[in-house]
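K.L.:
Need a 3D model of the sequence below.
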Amino acid sequence: MHAVQSVDDPDAFAEYLGALGRDHRKFHVLPEQYEVVGRCLIEALREYCGDQWAPEHEQAWRDAYTAISSIMVAGAEADRDNPPYWHAEVVSHERRSSDIAVLTVRPLRPLRYRAGQYVSVECRHQPRLWRMFSIANAPRDDGLLEFHVRAVGAGWVSSALVWKLRAGDMLRIGAPMGTMSLDRTSTRDVVCVAGGTGLAPLRALVEELATYNRTRWVHLFFGVRTRDDLYDLGALQRLAARYPWLSVVPAVSDDPGYDGEQGTAFEVMARYGPWQEHDFFVSGSPSMVKATLRGIADLNVPSFRVRYDSFGDVD
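P.N.:
This is a model prediction of the structure:
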């Protein structure tokens, strides 16, 4: 989804590809291997397209792959001062519900990132399986990183992180990726729409705003299915009590007895407003993000004011 989001913006797409190249360093990919993969890709396309394959198709694919791989290789080369991945120790593991855990980890080397970004994570329980998780805090002086993880379906990595991981265990963390970051030059108020553990990067953005914001109102809508899924509501309410520019509205969609806002995060958000002049940040499962983006478009919010992430509940 991140590539699709930026494909119409050449600069953003190049930034994404450079970050992807940096991330591929964790697999110890060499520059010459990109050429091998490119040849295999063209051969596969030629084989499966059959008579529909034409010389102009082959040239277009070669040109596209060469451009993409060149940016990825350049991104990897520019990152040589950093390790291909970071070893990190789990310093705390807190189960917030039957299937949600909050992890705090300490990288053994400094990891520089921006609030709102995500990283790939590998654990010893599922070696060589990397999954993306958003960092739930803005950069801190102590270097600690927080992750919010829900064990989903057949998700091998997320299940291991929730049910098997313990304090003292080691993780491997890939290079930071993602462009869902704050525009510090914007003076517009902010709306954050979170679904489940998609709250993580939005909380990081709120923490960053807390370091400098004095004039922008921030409205955070935290949507879950049942009240038991409001795993971080206490922390959000403490932030709102400390910063008068922040309002937090929990929304519960499948718990009729809940004494509060009923509906999805978007449905509840739409009851407030108007929102046409706000900057939007959306994070959650792919289906939640897709539905929310459609709804925001129906509210006549320009697409360039909407940034989103879809790793919140994805293994």
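
K.L.:
C-alpha from now on. contacts and neighbour counts both.
P.N.:
Will do.

K.L.:
buried sites along stretch 17-31?
P.N.:
Under the neighbour-count criterion of 16 or more other Cα atoms under 10 Å, stretch 17-31 has 17-26, 31 buried.

K.L.:
can you give me the end-to-end distance of it?
P.N.:
By Cα to Cα, to the nearest Å, the extent of stretch 17-31 from end to end equals 14 Å.

K.L.:
before we move on, the earlier item: could you list which of the buried residues of stretch 17-31 belong to helices?
P.N.:
Using DSSP state H, the members of the buried residues of stretch 17-31 that fall in helices are 17-23, 31.

K.L.:
export the residues you listed to TSV and tack on distance to Gly196?
P.N.:
Listed next are those as TSV, based on distance: Cα to Cα, whole Å:
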residue	distance to Gly196
Leu17	28
Gly18	29
Ala19	26
Leu20	26
Gly21	29
Arg22	29
Asp23	26
Pro31	39
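
K.L.:
with these in mind, which one is nearest to Cys40?
P.N.:
When those are compared for distance to Cys40 (Cα to Cα), Pro31 wins out at 15.2 Å.

K.L.:
is it true that that closest one touches Val73?
P.N.:
Yes. Using Cα atoms under 8 Å, Pro31 makes contact with Val73 at a distance of 6.1 Å.

K.L.:
ok but Gly168 is inside a strand, no?
P.N.:
No. Using DSSP: H, G, I helix; E, B strand; the rest coil, the assignment for Gly168 is coil, not a strand.

K.L.:
What is the top helix by length along the chain packed up against?
P.N.:
Longest helix in the chain by number of residues, with DSSP H as the criterion: helix 55-78. When contacts are defined as 3 or more Cα pairs under 8 Å, 6 or more residues apart in numbering; DSSP states H and E, helix 55-78 sits against helix 10-23, helix 31-49.

K.L.:
For Arg203, find the nearest of those.
P.N.:
Nearest to Arg203, of the helices and strands packed on helix 55-78 and by Cα to Cα, is helix 10-23 at 22.4 Å.

K.L.:
and for comparison, fold this next one:
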Amino acid sequence: MAQTPPLPWSAPAQPPTTPDETSSARARVPVQRSSSRQGTLPALDTTSAPFPGLSPRDQPPSPDAVRIRRTMAEVAPVAEKVTSYFHALLFVRHPGLRPLFPASMDAQRDRLLRALLTAAEHIDNPPVLVDYLQNLGRGHRKYGTRAEHYPAVGECLIGALSKYASGSWDRETEAAWVRAYTTISQVMIDAAAADELRAPAWWFAEVVSHDLRTPDVAVVTVRPDQPYPFLAGQYTSLETPWWPRIWRHYSFASAPRSDGLLSFHVKAVPAGWVSNALVHRAHPGDVIRLGPPTGSMTVDHTTDSGLLCLGGGTGIAPIKALVEDVAEHGARRSVEVFYGARTDHGLYAIDTMLRLQQSHPWLSVRAVVDQGARLRFPEAVRAYGPWHDYDAYLSGPPGMIRSGVDTLRSFGIPSERIRHDSVEELVLAQ
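P.N.:
Sure thing, here's the model as predicted:
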């Protein structure tokens, strides 16, 4: 399979018109080199806040952060135009990079702006931002992204922003973006270079079983071509041979196994290229590609706190993996699982979860079924509380995650004890 996909923050859009080369500045972004400056943001003005005793979240925003957020606020309403223009600039100025992108750019819609918005949100919180960027840098290895690609991307990104944020764009704003992008790209490059020393950019994996549980849900089990280390509760990206360079994210449906096999629960969704291929086209013997594992929805085995787990639809997959993980560590901590679906048909894994309950007296599994399951989920969970001493885990549709986090906070569970899949990645898991 091809080894060439999108560049950093590539966010496809509809084919744009050829840009006017004179209408956007060619900002000079320095060529990046791998360095030892891991875990820092040295070039970005995030340390100039005058209150060193405060946490990053409580610090007044730095001047660069103010300018960057002002830019993002201005371009957000025209995000599609910005991403279209960005790619037009990139392909006109650097036509040799076009083959690195998927044939159809629609599959990558909005990824650039999502990444920028995430970076802008945490621009004054280096620990959070660095962790996000390091994951992004490691993940881009599977795309074939190299250090020398970053200046071209930065140049065209700033060109697109300057065109569509003309109301707030000035020399100081451009300088802030050059500093930010230079530092951001360096963190990504460093993370990729470090990861290259210990792991491949991707793994080939052969499909060994394909269990169609419902007409649109399949449990797909694969055997990687080499050891694949991961933690229960994490997720990875998958690429199928039918849609080269199109990657989608799926959670592992089991804890690490002695035989090395990996399982995924996949629901085919309308217009979902990867999901439909995995559910309706994949068969034993087919070979897919896996990106590196990522995600922090993992169990802290240094405590004996109870686990409150909410899984909606195929979101039960990582919840099942967490239960297996607790069992393998020999703990007897309380684990309460709420398995939600709109109909009985959606509880495709209920027999598996009930068998786990029969084997482990510390585990309770409750099904929540209703046409308005997402609305009843909070009430069902509340009825069995209190939960303030529990660590909470959520996995399911983005809407369930967003409302579930607010509900759990209302139960008295602090934010730092609530873990869930990345909502941004869930939107793209099709």
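
K.L.:
The longest helix of the first structure against the second structure, how far on average?
P.N.:
Following the fit onto the second structure, the mean deviation recorded for helix 55-78 of the first structure is 1.8 Å by mean Cα distance after the TM-score superposition for the first structure.

K.L.:
now what about the following helix or strand past that helix, what contacts it?
P.N.:
Using DSSP states H and E, the helix or strand that directly follows helix 55-78 of the first structure along the chain is strand 86-95. Strand 86-95 of the first structure has contacts (Cα atoms under 8 Å, 6 or more residues apart in numbering) with 101-109, 111, 162, 165-175.

K.L.:
and Asp141 of the first structure, which of the helices and strands packed on helix 55-78 of the first structure is closest to it?
P.N.:
helix 10-23 (24.0 Å).

K.L.:
for the stretch 201-315 of the first structure, what spans make up the strands?
P.N.:
Secondary structure of the stretch 201-315 of the first structure by DSSP state E, counting those that start in this stretch: the strands cover 218-224, 246-252, 261-262, 279-283, 306-309.

K.L.:
number of nearby residues for the residue nearest to Glu89 of the first structure when sequence neighbours are not counted?
P.N.:
Using Cα to Cα, 6 or more residues apart in numbering and skipping the chain neighbours, the partner closest in space to Glu89 of the first structure is Met170 (4.6 Å). For Met170 of the first structure, the neighbour count with other Cα atoms under 10 Å is 19.

K.L.:
Which residues are in contact with the aligned residue in the second structure for Met170 of the first structure?
P.N.:
Under the alignment (TM-score structural alignment), Met170 of the first structure maps onto Val287 of the second structure. By Cα under 8 Å, 6+ apart, the contact list for Val287 of the second structure reads 204-207, 240-241.

K.L.:
So Val287 of the second structure versus Thr236 of the second structure, what's the distance?
P.N.:
According to Cα to Cα, Val287 of the second structure stands 16 Å off from Thr236 of the second structure.

K.L.:
Also Arg111 of the second structure?
P.N.:
Arg111 of the second structure is 17 Å from Thr236 of the second structure, by Cα to Cα.

K.L.:
What's the local residue count around the counterpart of Val153 of the second structure in the first structure?
P.N.:
The pairwise alignment with the first structure assigns Val153 of the second structure to Val37, based on TM-score structural alignment. For Val37 of the first structure, the count of nearby residues is 13 (other Cα under 10 Å).

K.L.:
sorry, back to before: show me which of the buried residues of stretch 17-31 of the first structure is closest to Trp61 of the first structure.
P.N.:
For the buried residues of stretch 17-31 of the first structure, the nearest to Trp61 of the first structure is Leu17 (16.7 Å; Cα to Cα).

K.L.:
Tell me which residue of the second structure lines up with the closest one.
P.N.:
The equivalent of Leu17 of the first structure in the second structure is Leu133 (alignment by TM-score structural alignment).

K.L.:
so what's its match up against?
P.N.:
Leu133 of the second structure touches 184, 187-188, counting by Cα under 8 Å, 6+ apart.

K.L.:
Over to Ser159 of the first structure?
P.N.:
Ser159 of the first structure neighbours (Cα under 8 Å, 6+ apart): 150-152.

K.L.:
So it versus Trp86 of the first structure, what's the distance?
P.N.:
Taken as Cα to Cα, the span from Ser159 of the first structure to Trp86 of the first structure is 21 Å.

K.L.:
now swap in Leu129 of the first structure and tell me
P.N.:
The value you get for Leu129 of the first structure to Trp86 of the first structure, if Cα to Cα is used, is 15 Å.

K.L.:
Neighbour count for those two, which is higher?
P.N.:
Trp86 (20 against 13).

K.L.:
how about that one, what's its partner in the second structure?
P.N.:
Aligned by TM-score structural alignment, Trp86 of the first structure pairs with Trp203 of the second structure.

K.L.:
follow-up on the earlier one: dump the contacts of Ser159 of the first structure into TSV; add distance to Arg307 of the first structure as well.
P.N.:
Below are the contacts of Ser159 of the first structure laid out as TSV (distance: Cα to Cα, whole Å):
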residue	distance to Arg307 of the first structure
Arg150	22
Ala151	25
Val152	24
